[in-house]
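**Student:** here's my sequence, what's the structure:
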Amino acid sequence: MPYSLYLKPYRQPIDLINDLKGKNLLFSNEVEAEKILSQISYYHFKIYLHPMLDLQGTNPKVYRSNSFFESGVELYRFDEELRILMFKAIAKIEVKLRSRLDHLISRTTSDPFWYLDNSLFFIVRNNTYAIDSIRDKISNDFNREKELYASNYRSKYYNDKHDKYKNLPPFWIASELLSLGQIYKIYDAINHSLPTIDFDNLAKEFGAKDYKVLVNWIRCIRDVRNRCAHHSRLWNAKLSIPSNLNNVLTISSPNKHRPYTTIAVIQKMLKKLQIQNLDLRAELEDIFNRYPFANNHMHQAGFPTNWNTDPLWIR
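**Tutor:** Alright, predicted model coming up:
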């Protein structure tokens, strides 16, 4: 495929407004619109105008009649609040994922350094690269950590569990440095078929049918968490479908690749863990009520019309 020189020029907010007006988009307040487009990258923002495009017309780049720029801003603000809410909910689950895994394996093995034991992980042809890459990341982060708990440990202790990682602390300390992505990698790397540790029972604590389903759910919520952390569009993002949805939802989603199915998994986990200080249903209802345009397009986020009547959302 031949390359072509990129020649699109930078455009001032007023130029963008004029271009959108030429495509049939209306503005309630052009001064405010110009201010918004000077603060938000148009490349980042324009996807929120997409629901108003006349995709069935002769020119799919033109907006439908009576479509307003401010509706796109409303959808943008809705997405911001949705990401903040999901970030808060996932944080509560993340803490439990760290602690419950550590409690289970440390209690069963009587080894607080269990994550340094290769026999607990899938090792292919004696290649420990996958689990060692996680240990290397923990080691690098731990050696750079300036908090007192880390410097105090480094100045006093070592372990005799692994020659390469003698500097590393017990998992309950090391886990403080883990991102959700790294937590997922550890869950995924564990040999859950070991008969001495009941990993399926751990999964049931989080509302999953078995350990494989739990690992899949962690990957799905990691993907949502990453979008939240990087301020990426979430409301109608195409995501992986969580496993075993029939164990989660009674009312099916109109689009299982959209965020609602993972949000439902998050609710399932919060409910099973009996986390009381976050009413996810009430907060979602509040956001939808404050942003009617988003509420009118909830199917694009995978929400069924009567989503809040599903038994999942009834405490």
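**Student:** CA atoms for contacts and neighbours, from now on please.
**Tutor:** OK.
**Student:** mind checking the SS state of the nearest residue in space to Pro311 that is not next to it in sequence?
**Tutor:** Spatially, and ignoring its direct neighbours in sequence, Pro311 is nearest to Thr250 (7.1 Å; CA to CA, 6 or more residues apart in numbering). Under DSSP: H, G, I helix; E, B strand; the rest coil, the three-state class of Thr250 is coil.
**Student:** ok, Thr250 to Phe293 distance?
**Tutor:** Distance of Thr250 to Phe293, given as CA to CA, to the nearest Å: 26 Å.
**Student:** which of these two has more residues huddled nearby?
**Tutor:** Phe293 (18 against 13; other CA atoms under 10 Å).
**Student:** and the residue nearest to Pro311, what does it touch?
**Tutor:** Shown in contact with Thr250 (CA atoms under 8 Å, 6 or more residues apart in numbering): Asp310, Pro311, Leu312.
**Student:** who wins for neighbours among those residues?
**Tutor:** Per-residue neighbour counts (other CA under 10 Å) across the contacts of Thr250 peak at Leu312, which has 19 neighbours.
**Student:** name the SS class of that residue, please.
**Tutor:** Leu312, by the three-state scheme (three-state DSSP), is helix.
**Student:** let's see this one next, to set against the first:
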Amino acid sequence: MRALIFTAIQSIEIALRSKVIHHVSLKHGAFWFADETLCINRTTFQDNLTQIRKEIKRSKEDFIQNHFEKYDTPDVPPVWKTLEVTSFGILSKLLYNLNDVNIKKKIAREFNLPQHVCLESWIKSIVVLRNCLAHHARVWNRRFSQKPSLSYSLRGNWIDTTNVRPAKLYALLSCLAYLQDNIHPNNDFKVRLKHLLAQYPNINTHAMGFPTNWQNEPLWK
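**Tutor:** Modelled structure (predicted):
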């Protein structure tokens, strides 16, 4: 389960990074992440920039080393280099703290989501899930403190959220599956998940938040 989820999250992280770099840079330039006028919260902005500088300093990537051999200023590389060596958590925080709502809406629509606040809610939850996996924490029957918003009407195949517990793993797996379907329409995430659960029928799926007959939901067919 851990390996399956990690693979899906990695795919989502790459897609989000690409879209954020592309759309924000086209409008605000290569160093928008270091521009305080584009932030919602100044404290968050400073915290993000401090962490970015630390991650750049720690990086041993050749393209980072080569950059500083050629350029002295500014003290950070352009965003397409910088965000390659920063964490998923920092990427997500940069997105939340960006004050250009129109660009955030555009990015959300490319994931087939109706609102940027929906995308931000899902990404926040996925980052928490990823961190749990990275630290080998239990996730299968966990109650997550960060819950994805499930109240939006989505255009793509989705689930009946009436009785879904957003703090449980099933809600997050549904978000991952929905995003995967829009990033890679021919992905095998759902097939592999069903196969994994079928291999271990003794596992209590209710403890993970799976409702009865979940496989009949449009998302999972």
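**Student:** what ranges does the stretch 1-150 of the first structure have for its helices?
**Tutor:** Using DSSP state H, counting those that start in this stretch, the helices of the stretch 1-150 of the first structure run over 13-22, 30-39, 42-45, 69-109, 129-144, 148-156.
**Student:** Asn236 of the first structure: which of those is closest?
**Tutor:** Nearest to Asn236 of the first structure among the helices of the stretch 1-150 of the first structure is helix 69-109; the distance by CA to CA comes to 9.1 Å.
**Student:** just give me the residue right at the centre of the second structure.
**Tutor:** The residue lying closest to the centre of the second structure (CA atoms, centre = their mean) is Ile123, at 3.8 Å.
**Student:** among the contacts of Thr250 of the first structure, which recur in the second structure?
**Tutor:** Retained in the second structure by both residues aligned by TM-score structural alignment, their matches' CA atoms under 8 Å are the following of these: Asp310.
**Student:** which of the contacts of Thr250 of the first structure sits closest to Tyr153 of the first structure?
**Tutor:** Among the contacts of Thr250 of the first structure, and counting by CA to CA, the member closest to Tyr153 of the first structure is Leu312, at 44.0 Å.
**Student:** Lys106 of the second structure and Leu176 of the second structure: what is the separation?
**Tutor:** Per CA to CA, Lys106 of the second structure is found 19 Å from Leu176 of the second structure.
**Student:** reformat the helices of the stretch 1-150 of the first structure as a markdown table; add mean neighbour count.
**Tutor:** Listed next are the helices of the stretch 1-150 of the first structure as a markdown table, based on neighbours: other CA atoms under 10 Å:
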| stretch | mean neighbour count |
| --- | --- |
| helix 13-22 | 15 |
| helix 30-39 | 14 |
| helix 42-45 | 12 |
| helix 69-109 | 18 |
| helix 129-144 | 16 |
| helix 148-156 | 12 |
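**Student:** can you put those in JSON lines and add distance to His297 of the first structure?
**Tutor:** Listed next are the helices of the stretch 1-150 of the first structure as JSON lines, based on distance: least, CA to CA, whole Å:
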{"stretch": "helix 13-22", "distance to His297 of the first structure": "21"}
{"stretch": "helix 30-39", "distance to His297 of the first structure": "22"}
{"stretch": "helix 42-45", "distance to His297 of the first structure": "17"}
{"stretch": "helix 69-109", "distance to His297 of the first structure": "9"}
{"stretch": "helix 129-144", "distance to His297 of the first structure": "41"}
{"stretch": "helix 148-156", "distance to His297 of the first structure": "48"}
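**Student:** which stretch among those helices comes nearest Pro242 of the first structure?
**Tutor:** Evaluated with CA to CA, the helices of the stretch 1-150 of the first structure place helix 69-109 nearest to Pro242 of the first structure, the distance being 15.2 Å.
**Student:** angle of that closest one against helix 30-39?
**Tutor:** Orientation check (axes from the mean of the first three to the mean of the last three CA atoms, to 10 degrees): helix 69-109 of the first structure against helix 30-39 gives 40 degrees.
**Student:** what is helix 69-109 of the first structure packed up against?
**Tutor:** With contacts defined as 3 or more CA pairs under 8 Å, 6 or more residues apart in numbering; DSSP states H and E, the packing partners of helix 69-109 of the first structure are helix 171-174, helix 180-189, helix 199-205, helix 211-229, helix 259-272, helix 280-290, helix 292-296.
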